[in-house]
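J.: no sequence on this one, just coordinates:
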């Protein structure tokens, strides 16, 4: 069958845009109900110890206060006897709020005050008196590097003779790079509005990246039937990984609602947004060896990351060093250092954003040692296969990324000598780096329903965290069914919908999109069969000569409205639900997105201040469903990468074990004044192996490599190699 209209591949405006810009889109803390109660979380002020006593008498004496929950009076839970993990949990014992008197980290929730207004709840919370038995704590990764233990991660085994080849290399690099804790800091704080129903059921508006994960979590810890718990997540004001796991406001709000048999809302403050998962601090040693021609003969990447004492958080931190470039002698290791902190959490391009800083800065240092152009060094070491898996890539247009990015940037004009390019008092530096992110696909389901008015409704329990899911699923559905995008409605963010994975890892389009496409193709086949049943002139026309598009079935020079065909079906409706999973042909291949990032910096020779004036990001991500929203994803990733390079740092007072700059006033992230010109290039890449859509996803790849490209540009401008991030002006001076 032919397809006439083609929405995919076109820069379509966001279908949810008008609701967001007019304020009609409601977020988790914006759903009203008469009699709604409000909860305020009271957090610990010490990093480790025990709670001796909580005096809540003054708080309970405040008119309008309905409840003070703490570890002594909270309801008994199914999770009291067992550890119940969620879909994104780390190895170990997941944190359980108000579980007992133990204080595991500074900022831990110790009580929930529930009152008739948020102001009352917060005021009453300030009246609580908490006595502690304080214990010695440790929150500094650099103080516990030696006792770090191997991470329970699938780190690739060593291959070849790393030590021998490194010792005999013509050029070698041995450098250590440090990254800091970074917090997600989305615009919308985490919140849960729990509507208590007459039958004891719960309807919950929650900020998360997987409503079914949250439903399953509550089902386990409260021993409630799943059909009594409905999680709704229609709109999410940014998440970047912070909503992959249920955050502690959700079980606290449910505890209060069940105890009071009332509807309750709990919203975290901006300061409390710094009291759960984050990108973990790392110390990474890179050892590279190359022969006289610049070919890598040895790659060693040893990393230590921080974790909590109750869970071993792992991410793909070192694997990239064994797969991005061709090398037969590779040694990778990854260790964890437990601290008195909350467990880290996946954060945009988890592992790759940090690990690629070390690899790509080391590659730049190797290029300088071998007196090779940084792009040329990477070309020499281009890998057709993923060395970790010993598999060829399904597609890899990284060389084209180098070519197109360098040409657009004007890389051929670069003078390789550090401090050789300047404009007045500004030292000009040009740097570049490569990027890689895995192209994954998960099992997913979708339901499609076509009615007699030609309206197609497609649904799946995924979310839209600002990435454009509503829009790209509309485009995919419209193409597959032959319907105009304006006649398609995509429904998401509801735990009662067909199964979908967490939205993360850049796999939503490949996973949910594949299910949407398949469901709509089945609907299209049903439409054709119904047309043959009711219109004799179609009966003998071969399927390949029948076309679908613009809401019509086309054959020869004639067409039939799809709406009219469906109107003749029983009930005037066609409906189907489909389950999909990765195809078998993927198993023989490695799948990944790639990029090349080129950066220009200006460094004031007297002040050391740094300005990124230009960025060109060339990305190969298979078929891009919506270039407009995809470009926005890359732009956002680049901006975040600039923050990683120059600004973002959660500063901890290790004497207190507490984050000091826990606000958007002092936790520095890039603003408009920090951003110069950013150009995004989508390199053509055809891949019929990765999935039926040929799409690899763009949510993560935009940030990977940006920070290292900035660091490399700063070295080129100043001649000073800074290996501790962020690169603030004091380090440059």
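T.: Thanks, I have the structure now. Keep in mind it's a predicted model, so treat the numbers as computed, not measured. Numbering: from 1, shown residues only.

J.: every contact and neighbour count from this point should use C-alpha atoms.
T.: Fine.

J.: need the strands for the stretch 501-650 of the chain, in chain order.
T.: All strands of the stretch 501-650 of the chain, identified by DSSP state E, counting those that start in this stretch, fall at 546-549, 552-555, 558-561, 573-580, 592-604, 610-620.

J.: and among those, the most buried is which?
T.: Ranked by mean neighbour count, the strands of the stretch 501-650 of the chain are led by strand 592-604 with a mean of 27 (mean count of other C-alpha atoms under 10 Å).

J.: for the nearest residue to residue 307 once chain neighbours are set aside, what are its contacts?
T.: Excluding the flanking residues, the one nearest residue 307 by C-alpha to C-alpha, 6 or more residues apart in numbering is residue 338, at 4.9 Å. By C-alpha atoms under 8 Å, 6 or more residues apart in numbering, residue 338 lies in contact with 148, 306-309, 312.

J.: which helices and strands does the helix of greatest length in the chain pack with?
T.: When the chain is parsed with DSSP state H, its longest helix is helix 508-534. In terms of contacts (3 or more C-alpha pairs under 8 Å, 6 or more residues apart in numbering; DSSP states H and E), helix 508-534 is packed against strand 444-451, helix 469-481, helix 562-567, strand 573-580.

J.: quick check: angle from it to helix 469-481?
T.: Angle of helix 508-534 versus helix 469-481, following axes from the mean of the first three to the mean of the last three C-alpha atoms, to 10 degrees, is 30 degrees.

J.: among the contacts of residue 338, who's most crowded?
T.: Taking other C-alpha atoms under 10 Å as the neighbour criterion, residue 306 ranks highest of the contacts of residue 338 with 30 neighbours.

J.: adding another structure so you can compare the two:
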């Protein structure tokens, strides 16, 4: 690609790719320091009760063991006795590691062993003798499902007369689905390296999706000033939501560093990655009433989710059922059941990934009951407005997703009769589902700095969790200032940079990208002021009359190199910072991404083994800044959706209240052999309202609807409807 060609919309390679594949990109647990101490977390073996005693004498007798922190000797923290929260906090009182003797869940950190090496710290941890007084616990949502209370979520109120319309409908369905607990399992486990500075301040490398969120958290908990805490997260090895809240290794590492006045690293083991937030288990009930022609007359969606006893975690599980299809009589309900578990946490497409399983499987069951093609049923009930908000969409190309996805997949050749398509001993099933995710934008800031060599540095305190933020922001800045990609550097992952929201919810490009674009626009205006003062040809030129390309400012036929402009004015650099926020014109509209997913499965008739052989995912997400990065996001989402349908399930021994398959050996996720052909297509969607970039984000939408499409394809192949996810061999046979 020509380095001066318009970079936005181009499949540019990752600008940080070389650093990653050569091992030069350092993650939170990889920063070296002379004299660095290592902390190992000791986890509770009971689900509820209290610690009677901790005998650390054997551990402390080992040469090289420096400290054993527990609730009786931890530093006094005033904020531990106050209410404090983080940006992604749930309602209630957040978990405080080593707060007191109470055990709230199995795997809770009860001690931190600090030693001169990680191996020694872990060995010393195994020597602790801990006496517990156990109490009866409850960890099974199924057993406690009737003990719930209304979730403090913004569930839309009822509309129309649901009960009457349901009772009078030509066809009524009452369906129950369940989804399991899932854990994030990013490739990089959570770690915090606290580098203790000579002046007592802390430089902390943390695995996080928001450096400034962690900075505020540490300040609040430890009573430190902003200048005393700086958080770095230059590279994050996947997070999927697990880094939205500060996890317990961060305050433990800070406790030890402040107590010892030394640098300390605390890394969690793979098993301990199962001892904090997760996607909660849900029980869902879908009630559909429809006319004989397929028109929805009544739609009810009730969900029961689990939460901890100390916080009410809520996500948007049922709202999607009130917006994806047109229905005038809707009743939504969401209940939470407190259990002796840790608080759940947002996980890729939180709420939608779960709620769309129920809705889209139910729509397939309705299509089968009415003998209407599943795509046609969705078109019959197509919604032009978001009825939850009673607003028109800023743009909605879901019809194009259905049409182009179906054509690419070959949906017209589908025989609707279950068990009608086969090759040899393999039953073939074709299923589909729709998807929706809200297109959000948050306040964000960015700084643009142009030096006298023509190099542009743009910065914001966001992160890159593998999504391609470094690259996409580089493209936005390069196009906005008309400079070559190789002359742009985007800096992120540092709490001292201009403010940015947490990276999540598919709003990073729309939020930070808008700030980057506006910072570059402000920089252009300053450059024009300099040019007008220096070059007669530019006097009287307005910003609208000037364009930037090839590293130059152009007014008609007159060009002026940006680097020369600064050198001639004897300025070493020009710098601007802007604060961007959503445009008010968004307020009148609903904004969302949409998708249509088509899936082919092959089921071995004798063994019940399911293979997803083909997927077509059609996405409407506004302007796609980098189709290569965006396609990778959708690929990852589809793979995860296949995992939700067939593999992923955190299994709990409710007698012990403890997760059993807490390792990547036993927690099943899809591998290469499980994945067939995945075809991603982006339908053209112009949106001038959602933000100046016209971009809606793609991180979440890729997973939405996939699990339902797989389940629907399995029904088409076998004639057996499995409503308890994941769909494993035992359920299918």
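T.: Right, received. Where do you want to start? Quick caveat, the model's predicted, so the values are computed rather than measured.

J.: follow-up on the earlier one: of the contacts of residue 338 of the first structure, which is the nearest to residue 725 of the first structure?
T.: residue 306 (15.9 Å; C-alpha to C-alpha).

J.: so where does the closest one fall, helix or strand?
T.: strand 296-308 (DSSP states H and E).

J.: how far is that strand from where the chain is centred?
T.: How far strand 296-308 of the first structure lies from its chain's middle: 22 Å, per C-alpha atoms, centre = their mean, to the nearest Å.

J.: next SSE after that strand?
T.: Using DSSP H and E, the first helix or strand after strand 296-308 of the first structure is strand 311-312.

J.: ok, residues contacting that next one?
T.: With C-alpha under 8 Å, 6+ apart, strand 311-312 of the first structure has contacts from 90-94, 151-152, 336, 338, 343.

J.: hang on, residue 636 of the first structure packs against residue 702?
T.: Yes. Checked against C-alpha atoms under 8 Å, the pair residue 636 of the first structure and residue 702 is within contact range at 7.4 Å.

J.: so for those two, which residue has more residues nearby?
T.: residue 702 (34 against 16).

J.: identify the residues contacting the more buried one.
T.: 595, 617, 619, 633-638 are the contacts of residue 702 of the first structure under C-alpha under 8 Å, 6+ apart.

J.: same deal with residue 453 of the first structure?
T.: So residue 453 of the first structure contacts 563-564, 567 (C-alpha under 8 Å, 6+ apart).

J.: can you count the residues close to the closest residue to residue 128 of the first structure other than its chain neighbours?
T.: Nearest non-adjacent residue to residue 128 of the first structure, counting by C-alpha to C-alpha, 6+ apart: residue 56, 5.1 Å away. Residue 56 of the first structure has 20 neighbours, counted by other C-alpha under 10 Å.

J.: tell me the contacts of residue 56 of the first structure?
T.: Contacts of residue 56 of the first structure (C-alpha under 8 Å, 6+ apart): 68, 127-129.

J.: closest to residue 688 of the first structure out of those residues?
T.: Using C-alpha to C-alpha, the contacts of residue 56 of the first structure come closest to residue 688 of the first structure at residue 68, 57.3 Å.

J.: element containing the closest one?
T.: strand 65-69.

J.: give me the contacts around that strand.
T.: 56, 59-60, 111-116, 120-121, 124, 256.

J.: what range in the second structure does that strand sit on?
T.: The aligned range for strand 65-69 of the first structure in the second structure is 65-69, by TM-score structural alignment.

J.: what about that stretch, how far off from the first structure?
T.: Compared with the first structure after fitting, stretch 65-69 of the second structure deviates on average by 0.2 Å (mean C-alpha distance after the TM-score superposition for the first structure).

J.: in the longest helix of the first structure, what's buried?
T.: 508-524, 526-528, 530-532 (16 or more other C-alpha atoms under 10 Å).

J.: I'd like the distance from it to the chain centre, please.
T.: Centre to centre, stretch against its chain (C-alpha atoms, centre = their mean), the figure for helix 508-534 of the first structure is 29 Å.

J.: just give the nearest non-adjacent residue to residue 5 of the first structure, would you?
T.: residue 549 (4.8 Å).

J.: contacts only, for the one you found.
T.: By C-alpha under 8 Å, 6+ apart, the neighbours of residue 549 of the first structure are 3-5, 479, 481-484.

J.: so how far is residue 719 of the first structure from it?
T.: For residue 549 of the first structure, the distance to residue 719 of the first structure equals 59 Å [C-alpha to C-alpha, to the nearest Å].
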